[in-house]
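Undergrad: quick one, structure for this:
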Amino acid sequence: MPHGLVCAVCGGTAFSERTIIWDALAAEWELSAEERVLVDRQQGCHCEACGSNLRSIALAEAILAALGAEGTLHALIDSPAASGLALLELNEAGTLSPALRRLPGHRFGAWPEVDMQAMPFQDGSFDLVLHSDTLEHVPDPLRALQECRRVLRPGGALCFTVPTLPGRMTRSRAGMPPSYHGGPETGAEDYRVQTEFGADMWTWVLRAGFEAVTVTPFDYPNALAITGWRGRPVPLLRARADAETRARLAAVYASTSWRITGGLRAVARRLRGGGR
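TA: Okay, here's the model as predicted:
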C-alpha cells in the first residue's frame, strides 16, 4: 500500500491499488514493464475515502494552485470564495465531478456532443476550464487547446490531465491500428486514442497561445496535471481580491462625499505634517 500520500480532494490518507491496464492496450501502447506499472499506479491507485485516483488528485491540486486556495477541493467548493467562479467542465473530471457540480457557476459539456475543437461558448466566458484524460481522443488536440483559451477570460486558467509517458515524445496514432481507452471491450469512436502524449506535452499548451504553463505533479512521476494560463500566472482568487480592493479604493478616490473623503484628507494632512 502507498504511504505518505494525502488526497487533495478530501484529505484522505488511506490508499489502495488495483490493476487497470489490460494486455491488449499495453501491446497497442507498446508499454514497457516500467511504463505499465506507472500507468496502473496513475489510474488505479486511489483514495479509499473518496475514490479519487492519482490522476484526479493531481488535477485537484492543480485547481487549488490555480485558484490560490489551501486545504482540499471539497472545502474550497463549499467556501464563499468559490461561489462566484464561472467554470467549464468538459467531460466528467473523474471523481471531482460531483463536487464541481455544486458550484453555482458550473457548466458541463460532454465530448463529443460538445466539440472541443469548436465550442458553442462565447469568448471570455469562464474563469476556469477543466478536462481530464479527454484530449487524447480529440482529432485535433491543438485546436481544442486553442478553443479552451478562447473561452477563458483574461487571467483565467485551463487545468487538465492527459495520459502521459514521461520517457517518450508525443506521437499521433494516425495510420496505426485503432486503440481504445475505457475497457478491453470498448470500441466507441469517442474512446479511440488519436494522440499518445509524452514529455513534450507542455509545449502544446504554449503552441495553442497560452502565455504560461505550469505542471503540478502528484506522486511523481505517476501523475501530472497541466495548467495553461491566459495571461500572467496569478492565482485567480488573489487576482479577484486585488481587483475588488482596487475598485473600492477607486470609488473612494472618486467620491465627492465629505463624509468619505474628509477623513482621508485629514490623514493625508497628518502624513504631510500639517496637523489638523
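
Undergrad: going forward, measure contacts between C-alpha atoms and count neighbours the same way
TA: Fine.

Undergrad: for the residue nearest in space to the middle of the chain, what are its contacts?
TA: The residue lying closest to the centre of the chain (C-alpha atoms, centre = their mean) is Cys159, at 1.9 Å. With contacts defined as C-alpha atoms under 8 Å, 6 or more residues apart in numbering, the neighbours of Cys159 are 59, 62-63, 128-131, 225-228.

Undergrad: another sequence for comparison is provided below:
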Amino acid sequence: MRQFLGPCPVCGGSKLLQRDVLWSELFNSWQLSAAEISYIDRQQGYHCAQCFNNLRAMALAAAILCEYKFIGTLEQFCESRTAVSMLEINQAGNLTPFLQKMSLHKLVEYPQFDMIDLDIESESFDLVIHSDTLEHIANPERALSECYRVLRNGGKCIFTVPIVVDRLSRSRVGLPPSYHGRPGIPAADQVVYTEFGADAWKTVLGAGFMSCEIFSFEYPAALVLIARK
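TA: Purely as a prediction, here's the structure:
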C-alpha cells in the first residue's frame, strides 16, 4: 500500500511526523484489530510539523484541490479562489486558518449551530466541508440532508469520517458510551453514535445526494467522501 510521504498539501511543508494518539479504552470499545489500530493511529497522528494538520486533514485538503483541479497547496487555493462560497461545519482540524482566507468562507460551530437543523438559508453555498464530525451526530443521515439543503445545485459536500474499511457501519446505541477527544474525559459533544464502515456511502445517498465518491489520499488511513448534489 502506498504511503503519503509529503509534501503537505495544506502548506507545502516537507517535515512529517508520527505520534500515537489512540488509547486502550477507545480501541477496545471499537474492537479494533492490530492492523486497524495502526492505520487509524496514522490517520489521526501523522502530521505536518509546519502547519500541524494531521493525515485526515491533509486528505481533506487534497480532495478539495483535486475536485477544483487546482495545482498548488490549499493555502494558495484559498488565497486565489475567492468565487467559491464555502460552509465549514465545526473546525476541520487546523485547516480553518487557511480556509478563512477565502472571502466567501463561513464557519459555524456547535452548539450555536446544530448540524441536524442548520439555521442557514437553503441553496447558499457551493461547498460544504466537515471533518470527523458526522460520527458524533445521533442522526447522521439527517445531518447530511441539511448539508444537501444548504448547497446550490451542482454543489459538493466533502468530508471525512473515521472508516473501518473491513466492516460495515454500526450504531453504538445500546453499547457502552465511547468518546473521542482525550482519554478519560467523557465530553458530551465527543460521544460516538456511529462507527462507520465500508457502507458509509449509504448515509450519503440516503440523504438525497446524487452521487458519492471515495477519494483515497492514502488507503486505508486517509479516505474522503465527496457527495454531489
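
Undergrad: returning to that earlier point: correct me if wrong, but the residue nearest to the centre of the first structure is in a strand.
TA: Yes - counting by DSSP: H, G, I helix; E, B strand; the rest coil, Cys159 of the first structure is part of a strand.

Undergrad: which SS class is Cys78 of the second structure?
TA: helix.

Undergrad: now Leu88 of the first structure
TA: Strictly by three-state DSSP, Leu88 of the first structure counts as strand.

Undergrad: and the gap between it and Glu17 of the first structure?
TA: Leu88 of the first structure sits 30 Å away from Glu17 of the first structure, going by C-alpha to C-alpha, to the nearest Å.

Undergrad: same drill for those two, tell me which one is more crowded.
TA: Shown here are Leu88 of the first structure and Glu17; by other C-alpha atoms under 10 Å, Leu88 has more neighbours (24 against 17).

Undergrad: what's the counterpart of that one in the second structure?
TA: Counting by TM-score structural alignment, Leu88 of the first structure corresponds to Leu87 in the second structure.

Undergrad: thought that match was touching Glu123?
TA: No - using C-alpha atoms under 8 Å, Leu87 of the second structure is not in contact with Glu123, being 11.4 Å away.

Undergrad: host element of the residue of the second structure positioned farthest from its centre?
TA: Distance to the chain centre peaks in the second structure at Gly174, reaching 25.4 Å (criterion: C-alpha atoms, centre = their mean). For Gly174 of the second structure, there is no helix or strand it lies in under DSSP states H and E.

Undergrad: what does Ile260 of the first structure give?
TA: helix 258-271.

Undergrad: relative to the second structure, which residues correspond to that helix?
TA: Going by TM-score structural alignment, helix 258-271 of the first structure sits over no part of the second structure.

Undergrad: and that helix, what does it pack against?
TA: Judged by 3 or more C-alpha pairs under 8 Å, 6 or more residues apart in numbering; DSSP states H and E, helix 258-271 of the first structure is in contact with helix 236-254.

Undergrad: so where is stretch 179-198 of the second structure in the first structure?
TA: By TM-score structural alignment, stretch 179-198 of the second structure lines up with residues 180-199 in the first structure.

Undergrad: so what's the gap between that stretch and the chain middle?
TA: When distances are taken as C-alpha atoms, centre = their mean, to the nearest Å, stretch 180-199 of the first structure is centred 21 Å away from the chain's centroid.

Undergrad: residues in the first structure aligned with stretch 133-150 of the second structure?
TA: Against the first structure, stretch 133-150 of the second structure falls on residues 134-151 (TM-score structural alignment).

Undergrad: contact partners of stretch 217-233 of the first structure?
TA: Here stretch 217-233 of the first structure has contacts from 5, 38-39, 41-42, 54-55, 57-59, 62, 66, 149, 152-162, 166, 202, 205-206, 210-216, using C-alpha under 8 Å, 6+ apart.

Undergrad: find the nearest non-adjacent residue to Glu136 of the first structure, please.
TA: Thr195 (5.0 Å; C-alpha to C-alpha, 6 or more residues apart in numbering).

Undergrad: and for Val164 of the second structure?
TA: Per C-alpha to C-alpha, 6+ apart, closest to Val164 of the second structure is Gly197, 4.8 Å.

Undergrad: the one you found: neighbouring residues, count only.
TA: Neighbour number of Gly197 of the second structure under other C-alpha under 10 Å is 17.

Undergrad: try Glu79 of the second structure
TA: 15.

Undergrad: same question for Phe98 of the second structure.
TA: Using other C-alpha under 10 Å, Phe98 of the second structure has 17 other residues around it.

Undergrad: who's in contact with it?
TA: 74-75, 78.

Undergrad: ditto for Gly181 of the second structure
TA: Gly181 of the second structure neighbours (C-alpha under 8 Å, 6+ apart): 187, 190.

Undergrad: what about 10 Å?
TA: Gly181 of the second structure makes contact with 21-22, 187, 189-191 under the criterion C-alpha atoms under 10 Å, 6 or more residues apart in numbering.
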